[in-house]
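Participant: structure, please.
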Amino acid sequence: MLSLALVLVLSQLPPPLSPEAVARFEAEKVVLLPGLVAKYTCEKPGRKTPHPLCDAAQGEQKGTAAEIRGKNALMGLTWAVKRGKSGKVEVSAPWLSGLALNKDSVGVWGAITDITPENAEEKRMLGRLAKDFAAMLEGRKASVKRPAYIDELLAVWSKTANHLVEQQDTAWVFKGTPITLRKVGERWVMLGAPKNGEGILLSVFTP
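Facilitator: Predicted coordinates for the structure are as follows:
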């Protein structure tokens, strides 16, 4: 069975970032987001199917803190982005992630997790699924057929979401962290700081 490995938030508060780490993240973000826009020609006139990272890279300008209702378990892709030795933007291969957003009478509760394999067969299956998700986000596939047990596992995991998510201007923010969520079109995009403090993390989630 697949495991849902903690990446940012699950059933406990993430370790707080030091003021220095937050400042480093903010400084990296200012450089890396425009770098991604240039790398993937996100602002090219007439482009019909921009790279999915364009939504995340331009989320601060184009995204909104859309209304969240009920219980939501979404799936998508996450990329690690950093500056290489030459100063150019380097983007990792994407991996599958899950997002939970649950609203109750108290507020909105969230969680984000990696979806990781436990054996070689699952590794191959998740690799194919990640490629299918990338093709869908890039407009090369209309939809992705997910194994039912992955949706079932995400639905169970999503019930554990207990990190408060607060609305601040045009974003939802995981309280006490620099992690932000915005809706761009029909997709939710996440901008966060990786555990190792190097670069930034960007995710794109769909229902």
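Participant: for the rest of this, base every contact and every neighbour count on C-alpha atoms.
Facilitator: Will do.
Participant: for L53, give me its contacts.
Facilitator: The neighbourhood of L53, defined by CA atoms under 8 Å, 6 or more residues apart in numbering, consists of 36, 202, 204.
Participant: please narrow the residues you listed to those residing in helices.
Facilitator: L36 (DSSP state H).
Participant: just the closest of the contacts of L53 to R124, please.
Facilitator: Nearest to R124, judged by CA to CA, of the contacts of L53 is V204 at 21.5 Å.
Participant: in PyMOL, how would I select the buried members of the contacts of L53?
Facilitator: Burial among those is assessed by 16 or more other CA atoms under 10 Å; the matching PyMOL selection reads:
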select buried, resi 36+202+204
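Participant: could you dump the contacts of L53 to TSV with distance to A5?
Facilitator: As requested, the contacts of L53 are arranged in TSV below (distance: CA to CA, whole Å):
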residue	distance to A5
L36	27
L202	17
V204	18
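Participant: of the contacts of L53, closest to N102?
Facilitator: Using CA to CA, the contacts of L53 come closest to N102 at V204, 17.9 Å.
Participant: so what's the closest one closest to, chain neighbours aside?
Facilitator: Distances taken as CA to CA, 6 or more residues apart in numbering place V189 nearest to V204, at 4.6 Å, with adjacent residues excluded.
Participant: what do you get for L77?
Facilitator: L96 (4.7 Å).
Participant: now do whatever helix or strand that neighbour lives in: which elements does it pack against?
Facilitator: Element membership for L96, per DSSP states H and E: strand 95-103. Packing partners of strand 95-103 (3 or more CA pairs under 8 Å, 6 or more residues apart in numbering; DSSP states H and E): strand 71-83, strand 108-116, helix 120-137, helix 148-158, strand 200-206.
Participant: second input sequence below; structure requested for side-by-side comparison:
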Amino acid sequence: MNWFSILSHESYELHHHFKRFSHSKKLVLAALLSAIAAILQSTGNFLPGIGYFISPFATLPILICIIISIPFGLQSYVLTFLLLILIQPGESFVFLFTTGVVGLGIGIALLIVKRRIGIIVFTSILLTGGICFLLYIVHFPVLGPVASTSPSLKVIGFIYIFSFMYSWIWAELSRLIFKKWSKLMVKYR
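Facilitator: The predicted structure is shown next:
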């Protein structure tokens, strides 16, 4: 794997494909993907156990919205947060500073930064900042009993390593998803 290569040419192709969509079509897609993201994020509370493995996939609808259009991706991010306030208020801040941030970070970085290492570092810094904000400023135990809410450089280092690995997994997963999606679009044109 080349860390300095462009991660996914397919994401640019999809972005240009979605530019041809009308404003109302993009709006409907953003609303639909926001609802899906809110449902996925809230599965952790609705389905204890397996729901915690499903809820990280709330990143994907936000990522897709960003690829459609950055403004619509930001609208989808805010709309998902507002939906979560209604459905699961406890999950709304977790989404706002962790799951949603990963989708925003990877999507924006795919369109602007383009290089694999830049995408991963940008997203991991955003995720580390979000987790540290929840943990140390809001005193929300986002990591459970693993980390205390008092600041520690050692814990912040581990959070960054986790964020880097998590961002790397999502960057590679998004590359695979966009490749498959692009092949489907070529097949059914």
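Participant: what does the superposition give as a TM-score?
Facilitator: The TM-score (TM-score structural alignment, normalised by the length of structure 2) is 0.27; 94 aligned residues with a CA RMSD of 5.8 Å.
Participant: I106 of structure 2 contacts I119, correct?
Facilitator: Yes. Here I106 of structure 2 lies in contact with I119, judged by CA atoms under 8 Å, at a distance of 6.0 Å.
Participant: neighbour count winner among these two?
Facilitator: A count of neighbours by other CA atoms under 10 Å puts I106 above the other of I106 of structure 2 and I119, at 33 against 25.
Participant: which residues touch the more buried one?
Facilitator: Neighbours of I106 of structure 2 in contact, by CA under 8 Å, 6+ apart: 63, 119-120, 122-123, 167, 170-171.
Participant: let's see which of these end up in helices.
Facilitator: In this view, these that belong to helices under DSSP H are 63, 119-120, 122-123, 167, 170-171.
Participant: looking at the residues you listed, which is nearest Y52 of structure 2?
Facilitator: For these, the nearest to Y52 of structure 2 is W170 (16.3 Å; CA to CA).
Participant: for structure 2, which segments count as strands?
Facilitator: Secondary structure of structure 2 by DSSP state E: no strands are present.
Participant: which residues in it form helices?
Facilitator: Under DSSP H, structure 2 gives helices at 9-19, 23-46, 51-54, 59-68, 70-87, 89-94, 100-112, 116-132, 153-187.
Participant: closest to the centroid, which residue in structure 2?
Facilitator: By CA atoms, centre = their mean, structure 2 has its centre lying nearest to G103, at 1.9 Å.
Participant: narrow the ones in helices among the contacts of I106 of structure 2 to those that are buried.
Facilitator: 63, 119-120, 122-123, 167, 170-171.
Participant: just send the residues you listed back as a markdown table, with distance to S11 of structure 2 too.
Facilitator: Converted to a markdown table, these look like this (distance: CA to CA, whole Å):
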| residue | distance to S11 of structure 2 |
| --- | --- |
| L63 | 10 |
| I119 | 13 |
| I120 | 16 |
| F122 | 17 |
| T123 | 17 |
| S167 | 17 |
| W170 | 14 |
| A171 | 11 |
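Participant: for those, which one is nearest W181 of structure 2?
Facilitator: Distances from W181 of structure 2 to these, taken by CA to CA, are shortest for L63, at 13.5 Å.
Participant: so that closest one sits against F72, correct?
Facilitator: No. The criterion here is CA under 8 Å, and L63 of structure 2 misses it with F72 at 10.7 Å.
Participant: check which helix or strand K29 of structure 1 maps to.
Facilitator: Per DSSP H and E: helix 19-39 holds K29 of structure 1.
Participant: please apply the same query to L6 of structure 1.
Facilitator: Assignment of secondary structure by DSSP H and E places L6 of structure 1 within strand 3-9.
Participant: mind listing what's buried in that strand?
Facilitator: Across strand 3-9 of structure 1, burial judged by 16+ other CA under 10 Å covers 4, 6-9.
Participant: go on, stretch 30-41 of structure 2?
Facilitator: So for stretch 30-41 of structure 2, counting by 16+ other CA under 10 Å, buried means 30-31, 33-41.
Participant: now distance to I68 of structure 2 too, for those, in JSON lines please.
Facilitator: Formatted as JSON lines, the buried residues of stretch 30-41 of structure 2 follow (distance: CA to CA, whole Å):
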{"residue": "A30", "distance to I68 of structure 2": "9"}
{"residue": "A31", "distance to I68 of structure 2": "12"}
{"residue": "L33", "distance to I68 of structure 2": "11"}
{"residue": "S34", "distance to I68 of structure 2": "13"}
{"residue": "A35", "distance to I68 of structure 2": "16"}
{"residue": "I36", "distance to I68 of structure 2": "16"}
{"residue": "A37", "distance to I68 of structure 2": "15"}
{"residue": "A38", "distance to I68 of structure 2": "18"}
{"residue": "I39", "distance to I68 of structure 2": "20"}
{"residue": "L40", "distance to I68 of structure 2": "20"}
{"residue": "Q41", "distance to I68 of structure 2": "21"}
